[in-house]
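A.B. asks: Okay, sequence plus prediction incoming.
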Amino acid sequence: MADRSWGNATTSGRRVLQNDFLKEDSSNPVFMRKDTKTSFQWRIRNLPYPKDVYSVTVDKTERCCIIRTTNKKYYKKFTIPDLDRCHLELNESALSFAHANNTLIITYQKPKEILAVEEELQKELNSLKTNSEGDVECKTQ
């Protein structure tokens, strides 16, 4: 019967599976969301091209933002779930981007409706009484 394991050979002739058998390349672009108080913000690390290579647009029919490069090296579609939840349209003029230190930073200014919802949520969170351990007191009948 043949041994079907992978990895380095051991002294007994069997192979041992290694933990780092598959590893993501550290130079691949990394897409992450990092919001501020007034805007939704996404950062894509490991994009070395100059700013003029990038194009960031809004597709209103698919309700998403699209990032393209003129050299066809990067393409990404992403949605803004916060706008979908509030049934708000995407606005091209609210979208901007910058590039620095191999990172593309996409910024979408939050509409006043989103800011109002977040302010109301913050007021509600602040009104909850917490005990010394950070748990919220629940009222019982």
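C.D. replies: Perfect, I can see it now. Residues are numbered from 1 along each chain as shown.

A.B. asks: Every contact and neighbour count from this point should use C-alpha atoms.
C.D. replies: Will do.

A.B. asks: Can you classify residue 132 by secondary structure?
C.D. replies: coil (DSSP: H, G, I helix; E, B strand; the rest coil).

A.B. asks: What's the local residue count around it?
C.D. replies: 7 (other CA atoms under 10 Å).

A.B. asks: Could you do residue 85 as well?
C.D. replies: Neighbourhood size, residue 85 [other CA under 10 Å]: 9.

A.B. asks: structure B:
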Amino acid sequence: MFRKGGKSTSMNHGGRRRVVTEFDDGGEMIEEYDLKTDELLLRKRRGRTVLGKDEEWEYLTGEAPRTFSPDVGILAESSVNPTWQRSQDTPQSFVWRVRNLPYPIETYQVTCDHGDQKIVIRTTNKKFYKRFDVPELKVLKLSLQDDALSYDWKNNTLIVQYKKPREVIKAELEEKVETQQLRLKRAPEDGDVDCKQQ
């Protein structure tokens, strides 16, 4: 679903299978799968600006690495601030987590904004607010459904789930078959070098 219109290559690196897809418009996407379980661990993509500069990576699944270095800067984000991320999806649901939210479950309101097609998280005490879309639904031009959205709160973490529609599950199965075909072509391992003898 995300790779359509691109050319994909695969290689194994550090216990993960990395699939790199390059698109005609200069954009690229990187996916990483666990070699043993074949679970998607990371999916990030970026495009190009009109002038040809690479845009920042957009993390669709997985967490962006922390980039603070004490050698470069003296300010760092507080470790007690809420952090939002798309975590590892289940076969039936998309999953997001907001860590460092110490308020009881009654404080949270998680709704669908049908006008903008975004999921909205807000707290009644006005301490946290977040709007985000579901890229898979945008790609397939599907609308958000209120009954597919649910949430729970445990260990100071708000867990938001959105049940995958049939169309998404079908597209993911097709993508999995494509990934399996890439795997059947022997993926180069770390240290493999293409040396042609003369």
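C.D. replies: Received the coordinates, thanks. Because the structure is predicted, anything quoted here is derived from the model rather than measured.

A.B. asks: The top helix by length along the first structure: average distance to aligned residues in the second structure?
C.D. replies: Taking DSSP state H as the criterion, the first structure has its longest helix at helix 112-127. By mean CA distance after the TM-score superposition for the first structure, the fitted helix 112-127 of the first structure averages 0.8 Å away from its aligned residues in the second structure.

A.B. asks: In the second structure, what stretch matches that helix?
C.D. replies: Aligned by TM-score structural alignment, helix 112-127 of the first structure falls on residues 166-181 of the second structure.

A.B. asks: I would like the residues contacting stretch 40-58 of the first structure, please.
C.D. replies: When contacts are defined by CA atoms under 8 Å, 6 or more residues apart in numbering, stretch 40-58 of the first structure is touched by residues 27-35, 64-71, 90-92, 95-99, 101-110.

A.B. asks: Which of those fall in strands?
C.D. replies: The strands, defined by DSSP state E, take in 30-33, 64-69, 95-99, 103-109 from the contacts of stretch 40-58 of the first structure.

A.B. asks: Just the buried ones from those residues, in PyMOL syntax?
C.D. replies: Selection command for PyMOL covering only the buried members of these, criterion 16 or more other CA atoms under 10 Å:
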select buried, resi 64+65+67+68+69+95+97+99+103+104+105+106+107+108+109
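
A.B. asks: coming back round to it: how far off strand 103-109 does the longest helix of the first structure point, in degrees?
C.D. replies: Between helix 112-127 of the first structure and strand 103-109, the angle formed by their directions is 90 degrees, by axes from the mean of the first three to the mean of the last three CA atoms, to 10 degrees.

A.B. asks: tell me which residues of helix 112-127 of the first structure are tucked away?
C.D. replies: So for helix 112-127 of the first structure, counting by 16+ other CA under 10 Å, buried means residue 114.

A.B. asks: what helices or strands is it leaning on?
C.D. replies: Here helix 112-127 of the first structure touches no other helix or strand, going by 3 or more CA pairs under 8 Å, 6 or more residues apart in numbering; DSSP states H and E.

A.B. asks: How far away from the center of its chain is that helix?
C.D. replies: On the basis of CA atoms, centre = their mean, to the nearest Å, helix 112-127 of the first structure sits 22 Å off its chain's mean C-alpha point.

A.B. asks: Not counting its own residues, what contacts it?
C.D. replies: So helix 112-127 of the first structure is in contact with 38, 82, 83, 86, going by CA under 8 Å, 6+ apart.
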